[in-house]
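Student: no FASTA, just this:
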């Protein structure tokens, strides 16, 4: 069942039975049975053309995740304040190493383009939020990421494990990071950690702005203030 659900992607959000069978490498009869069970429960929905999409029931289940809707609800007032102050892209993400998963994104009409989306993933080592989360992750998680090939999105992406170690050390020292054109050459981000009730880092927020004509250091106080506000809302004693 998980293989069937995992066959859906943002690019392939509607799939036929035969497509699901091919993508999961399951016999068509097995796929038919599993899809029928998922559809009856509401995990999949059948379209008029016979193809299937992810159903609303999965959204209801996903909302129970403490790193999902609950985190988002506490963060939204501070994210909205940060957006209103800047009218730039504001993001909230959690770590699922080696990636980050974006929980919320507020984007203005005239803000610089971003490739992140709510529910989407990007490699942690190449994003501001990811660098913050990796820097505060357990050592075994960091070492696992550092031992893998580091994808280059642009010529500015940090792909050297040695350089990434230095960046993570700087993040722990400074309490924020400026990720300069690592995902797209047109943008940079300023990110800071969000602490939970156990005073561990549970999320990160960032603001994404045009790389040209922006002094990112002027944005650091606002981003860190928003992160501290979310941390207090989550019951953290330490707030960065």
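Tutor: Thanks, I have it. Model, not experiment: these values are computed from the prediction.
Student: CA atoms for contacts and neighbours, from now on please.
Tutor: Will do.
Student: The residue of the chain most remote from its centre in helix, strand or coil?
Tutor: Ranked by distance from the centre of the chain (C-alpha atoms, centre = their mean), the top residue is residue 29, with 35.7 Å. Three-state assignment for residue 29 (DSSP: H, G, I helix; E, B strand; the rest coil): helix.
Student: Residue 166 too?
Tutor: Applying three-state DSSP: residue 166 is helix.
Student: quick revisit: and the residue farthest from the centre of the chain, how close does it get to residue 58?
Tutor: 24 Å (C-alpha to C-alpha, to the nearest Å).
Student: Next: residue 185.
Tutor: Where residue 58 is concerned, residue 185 sits at a distance of 36 Å (C-alpha to C-alpha).
Student: With residue 199 instead?
Tutor: Residue 199 is 30 Å from residue 58, by C-alpha to C-alpha.
Student: which helices and strands does the longest helix along the chain pack with?
Tutor: Longest helix in the chain, counting residues (DSSP state H): helix 69-86. Under the contact criterion of 3 or more C-alpha pairs under 8 Å, 6 or more residues apart in numbering; DSSP states H and E, helix 69-86 touches strand 89-96, strand 99-106, helix 220-233.
Student: adding another structure so you can compare the two:
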């Protein structure tokens, strides 16, 4: 088959993966042209491969003409050990925290230089929360992210500290100040944010440790303010995190 010279030597699998990889949290619905451009493929090639992805259920074409990730990929993603194991074990503990606080609760892991949200229970309070299940956010601007960054390898910390993007006027962008906060996570056992990811939202988070002591995830909660209930929230999170860790060990 004759094709675009830029595509020569690229396997069909690589092209398909490039098309699926054109989706991200900021691009959840794309036209065929946008998918082709973001994947670096010609329009005819993208059209042929996307048609096959639609037939298989990997992507779905909406009435608007835009494509979104299909249910079949979601079902496959749930088979990942990260998703099915940790998320399933942690679920009852997240519900316990939610039942006690009625606030938004997060379960997250580190994915390279981002925090990946595995689960979320939405709170009753009208607090702006930008996370979604499966979304990725900056490590330095989220409570769960700071916890995971505090226990990340030195090269990961160096990479994150070298590029501290300001998201709100309160985002910590001074490497020295963030280093101090990461050291405090080790001393105090929890991390906090105050309107650093979104205005009007504060968070507190604690680490989840496996039976060998390794931090494998973070558990966090988002509230309007931490001025009154910080100690209570930290205690509730730590009890839940210990429960998750013991269950993972089993």
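Tutor: Perfect, I can see it now. Here the structure is a predicted model, which is why all the values come from computation and not from measurement.
Student: now the longest helix of structure 1, how far from the chain's geometric center?
Tutor: In terms of C-alpha atoms, centre = their mean, to the nearest Å, the centre of helix 69-86 of structure 1 is found 15 Å from the chain centre.
Student: mind listing what the aligned partner of residue 134 of structure 1 in structure 2 touches?
Tutor: Here residue 134 of structure 1 is matched to residue 149 in structure 2, going by TM-score structural alignment. Counting by C-alpha atoms under 8 Å, 6 or more residues apart in numbering, residue 149 of structure 2 touches 110, 139, 140, 156, 157, 182.
Student: can you list these in CSV and add distance to residue 37 of structure 2 and neighbour count?
Tutor: Conversion of the contacts of residue 149 of structure 2 to CSV gives the following (distance: C-alpha to C-alpha, whole Å; neighbours: other C-alpha atoms under 10 Å):
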residue, distance to residue 37 of structure 2, neighbour count
110, 29, 23
139, 29, 25
140, 31, 32
156, 31, 15
157, 33, 20
182, 40, 21
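Student: In contact with the nearest residue to residue 146 of structure 1 once chain neighbours are set aside, which residues are there?
Tutor: Closest residue to residue 146 of structure 1 apart from its sequence neighbours, by C-alpha to C-alpha, 6 or more residues apart in numbering: residue 161 at 5.5 Å. Neighbouring residues of residue 161 of structure 1 by C-alpha under 8 Å, 6+ apart: 146, 147, 150.
Student: where do the helices sit along structure 2?
Tutor: Going by DSSP H, structure 2 shows helices at 12-20, 32-39, 43-56, 71-77, 81, 87-101, 143-150, 154-161, 175-188, 230-249.
Student: quick one: which of the ones you listed is nearest residue 195 of structure 2?
Tutor: When these are compared by C-alpha to C-alpha, helix 143-150 sits nearest residue 195 of structure 2, at 10.5 Å.
Student: Can you state the mean residue-to-residue distance of that closest one versus structure 1?
Tutor: Here helix 143-150 of structure 2, set against structure 1 after superposition, deviates by a mean of 0.5 Å using mean C-alpha distance after the TM-score superposition for structure 1.
Student: ok and that helix relative to strand 104-111, angle-wise?
Tutor: Counting by axes from the mean of the first three to the mean of the last three C-alpha atoms, to 10 degrees, helix 143-150 of structure 2 lies at 30 degrees to strand 104-111.
Student: on that earlier part again, separation between the match of residue 134 of structure 1 and residue 160 of structure 2?
Tutor: Residue 149 of structure 2 sits 8 Å away from residue 160 of structure 2, taking C-alpha to C-alpha as the criterion.
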